[in-house]
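Peer 1: Structure here, sequence nowhere to be found:
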């Protein structure tokens, strides 16, 4: 059986807030339950889409315990691990696993990993410390502002429990390079796309799955699209992507930070969450972005029930 963290669709849901910017726990619980019934491989909490850097550690822990109770082992639950230094990552990793995380997505520690050149050894040492601290699968995470050098994936493959890397560099040429290097690990490290604007293209290039915020909406349809892609049915996959892709490109357009309120507005239109509130200094959706999303919903029929997270 394929490891659930190495293929398929792993949504990174947004975190709903009330009008006073408190976490809306009842809405979150309903929302993750809907995604869990959409055919996903796993669910990734405390990711960037959830404004995890705006959540304190106690809220991150509560998000895991509440989600764990909702999922009731129906699908694995993983958590983003965000820290600025190695000792902090090790401590927080243990807390997240104690709260029920069945895997960790290790964010690059910033600003350290932003400087270039970044030695491969620095990346592997950081991940090795987390691997040594917890007994769960690990997903590495390359971002646009912290790209990992060639050789990183081969080195990570030597660490126990590193099963995949999330590629969110938003650079299709880099995606190809990552896939080529991952093939040299003989399947030890899978590549999950995190490039919301070209999800299908990355899947057809060879990414085994996707760990993406876009799948926080349209979940079941994106699951179907990934399965078509894995089966080589590109025409069927593009039938879905041609409807969803345009809104992905609006939500993840510049300024990129605003994909969170844009996605919250999408979920509001779907009736999943009641507000598009974000935590300052993140702003709410602009009138221009709202008009663009409204137009795409009308043009592509995105209000149809099939586009709901549960399908």
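Peer 2: All right, it came through fine. These numbers were taken from a predicted model, which means no experiment stands behind them.

Peer 1: contacts, neighbours, all on C-alpha from now
Peer 2: Will do.

Peer 1: ok, and for whichever helix or strand residue 244 is part of, which residues are buried?
Peer 2: Assessed by DSSP states H and E, residue 244 sits inside helix 234-251. Within helix 234-251, the residues scored as buried using 16 or more other CA atoms under 10 Å are 234, 237-238, 240-241, 243-245, 247-248, 250-251.

Peer 1: Pick out whichever of those sits closest to residue 77.
Peer 2: Nearest to residue 77 among the buried residues of helix 234-251, counting by CA to CA, is residue 248 at 24.1 Å.

Peer 1: Among the buried residues of helix 234-251, which one lies nearest to residue 138?
Peer 2: Closest to residue 138, out of all of the buried residues of helix 234-251 and judged by CA to CA, is residue 248, at 26.9 Å.

Peer 1: Show me the strands in the stretch 51-200 of the chain, by range?
Peer 2: 77-81, 104-106, 138-143, 162-168, 190-193 (DSSP state E, counting those that start in this stretch).

Peer 1: Of those strands, which stretch is the most buried?
Peer 2: The highest mean neighbour count among the strands of the stretch 51-200 of the chain, using mean count of other CA atoms under 10 Å, belongs to strand 190-193: a mean of 29.

Peer 1: quick one on the thing from earlier: now distance to residue 290 too, for the strands of the stretch 51-200 of the chain, in TSV please.
Peer 2: Listed next are these as TSV, based on distance: least, CA to CA, whole Å:
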stretch	distance to residue 290
strand 77-81	29
strand 104-106	31
strand 138-143	27
strand 162-168	25
strand 190-193	27
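
Peer 1: and the comparison structure, right after this:
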């Protein structure tokens, strides 16, 4: 079965990465591309200033971009990937769901809504059944699924692997790449020879989304995990790859050796975009590094290093590619889970 898919916000950085990932995908076929009114009606090659490190696929280059409206999307499209700005997503995504479309969204709006599944498939695939609650409550024929913030995705799989040790407190400091802010998000004069020790609203996303992802779903309600998470987020002059320093306090004895074993054993899924292994553990304390390790598992793996005991329990570093695992690839992986679980 080939799923006809569309991309909402196809001309932006994440939209372009979605095209790169979907064009060769075994299950998904790009059937429609939407963007702002100023881009609608243009061939994609003219509407988008292409910045991805592979050429625009021929199957997409001459496709006509449409407006981001349910009436402009063909009825035979089964799945929409949304990379819209959050303000736009909040305004238009519900309309697509009301019209019967299933939306796998990278946009930050509604991530913490009680009836919206926030999913990392390898961590909380069972939360997808929250869609049954969503459809009953909202009367939608379609559905809305979210993937987390790019920095949340980086460290939460490592917490899931360590959850057996009864997590109590987590402290995380992020060193986030400039691509996480979008192409125009940080000027060269701001970031070259510099680091910016604040990213607006980012700390809150890590602190709240992690508790939802690690929570439990009983078929009717989702209970947040009780772990306390505190975050400090920093922008640094790397292009791609969010590096994070993590301190974990647990009730049970959590040694570096036990942590390494649990991280390495944490399973991936039988989905095309889920890498094997999901978590790569380095013995070298100088790894992972963004330039060297962000493309592990075709950009979908999480890498960990520097496991050691500290005053605050276990300390380690982790890394993920923020525009692949942390954004476009996460949405594609959620689309694969939707397909496998019969929601398309």
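Peer 2: Nice, thanks for sending it over. Since we're looking at a predicted model, the values are computed, not measured.

Peer 1: Give me the TM-score for this pair.
Peer 2: The TM-score (TM-score structural alignment, normalised by the length of the first structure) is 0.36; 181 aligned residues with a CA RMSD of 6.2 Å.

Peer 1: for the strands of the stretch 51-200 of the first structure, which one sits closest to residue 65 of the first structure?
Peer 2: Minimum separation from residue 65 of the first structure across the strands of the stretch 51-200 of the first structure (CA to CA) falls at strand 77-81, 10.1 Å.

Peer 1: The closest one to strand 138-143, inter-axis angle?
Peer 2: If you take axes from the mean of the first three to the mean of the last three CA atoms, to 10 degrees, strand 77-81 of the first structure sits at 50 degrees to strand 138-143.

Peer 1: list the helices and strands strand 77-81 of the first structure packs on?
Peer 2: strand 43-45, helix 57-71, helix 86-98, strand 104-106 (3 or more CA pairs under 8 Å, 6 or more residues apart in numbering; DSSP states H and E).

Peer 1: what inclination does it have with respect to helix 86-98?
Peer 2: Using the same axes, to 10 degrees, strand 77-81 of the first structure lies at 160 degrees relative to helix 86-98.

Peer 1: Kindly provide the distance from residue 130 of the first structure to residue 239 of the first structure.
Peer 2: Separation of residue 130 of the first structure from residue 239 of the first structure (CA to CA, to the nearest Å): 41 Å.

Peer 1: err, residue 262 of the first structure, not the other one
Peer 2: For residue 262 of the first structure relative to residue 239 of the first structure (CA to CA), the value is 23 Å.

Peer 1: Next, count neighbours for the residue nearest to residue 45 of the second structure when sequence neighbours are not counted.
Peer 2: In this structure, residue 45 of the second structure finds its nearest non-sequential neighbour in residue 61, 4.9 Å apart by CA to CA, 6 or more residues apart in numbering. Residue 61 of the second structure has 16 neighbouring residues, counting by other CA atoms under 10 Å.

Peer 1: can you check residue 177 of the first structure too?
Peer 2: If you count neighbours by other CA under 10 Å, residue 177 of the first structure ends up with 11.

Peer 1: for residue 188 of the second structure, same thing?
Peer 2: Each residue near residue 188 of the second structure was counted by other CA under 10 Å, and the total is 12.

Peer 1: and what of the one 3 residues further on?
Peer 2: Burial measure for residue 191 of the second structure: 15 neighbouring residues, criterion other CA under 10 Å.

Peer 1: Run through the residues that contact residue 173 of the first structure.
Peer 2: Residues counted as contacts of residue 173 of the first structure (CA atoms under 8 Å, 6 or more residues apart in numbering): none.

Peer 1: hang on, residue 66 of the first structure packs against residue 30?
Peer 2: No: the pair residue 66 of the first structure / residue 30 is not scored as a contact, 10.6 Å apart, by CA atoms under 8 Å.

Peer 1: Tell me which of these two has more neighbours.
Peer 2: The residue with more neighbours, out of residue 66 of the first structure and residue 30, is residue 66; 17 against 14, by other CA under 10 Å.

Peer 1: Please report how far that one lies from residue 178 of the first structure.
Peer 2: For residue 66 of the first structure relative to residue 178 of the first structure (CA to CA), the value is 35 Å.

Peer 1: Then residue 203 of the first structure?
Peer 2: For residue 203 of the first structure relative to residue 178 of the first structure (CA to CA), the value is 13 Å.

Peer 1: With residue 64 of the first structure instead?
Peer 2: Distance from residue 64 of the first structure to residue 178 of the first structure, by CA to CA: 30 Å.

Peer 1: Looking at the buried residues of helix 234-251 of the first structure, which is nearest residue 154 of the first structure?
Peer 2: residue 234 (29.8 Å).

Peer 1: tell me the contacts of the closest residue in space to that closest one that isn't next to it in sequence?
Peer 2: In space, and not counting its chain neighbours, residue 234 of the first structure is closest to residue 228: 6.6 Å by CA to CA, 6+ apart. Neighbour list for residue 228 of the first structure: 234, 236-237 [criterion: CA under 8 Å, 6+ apart].
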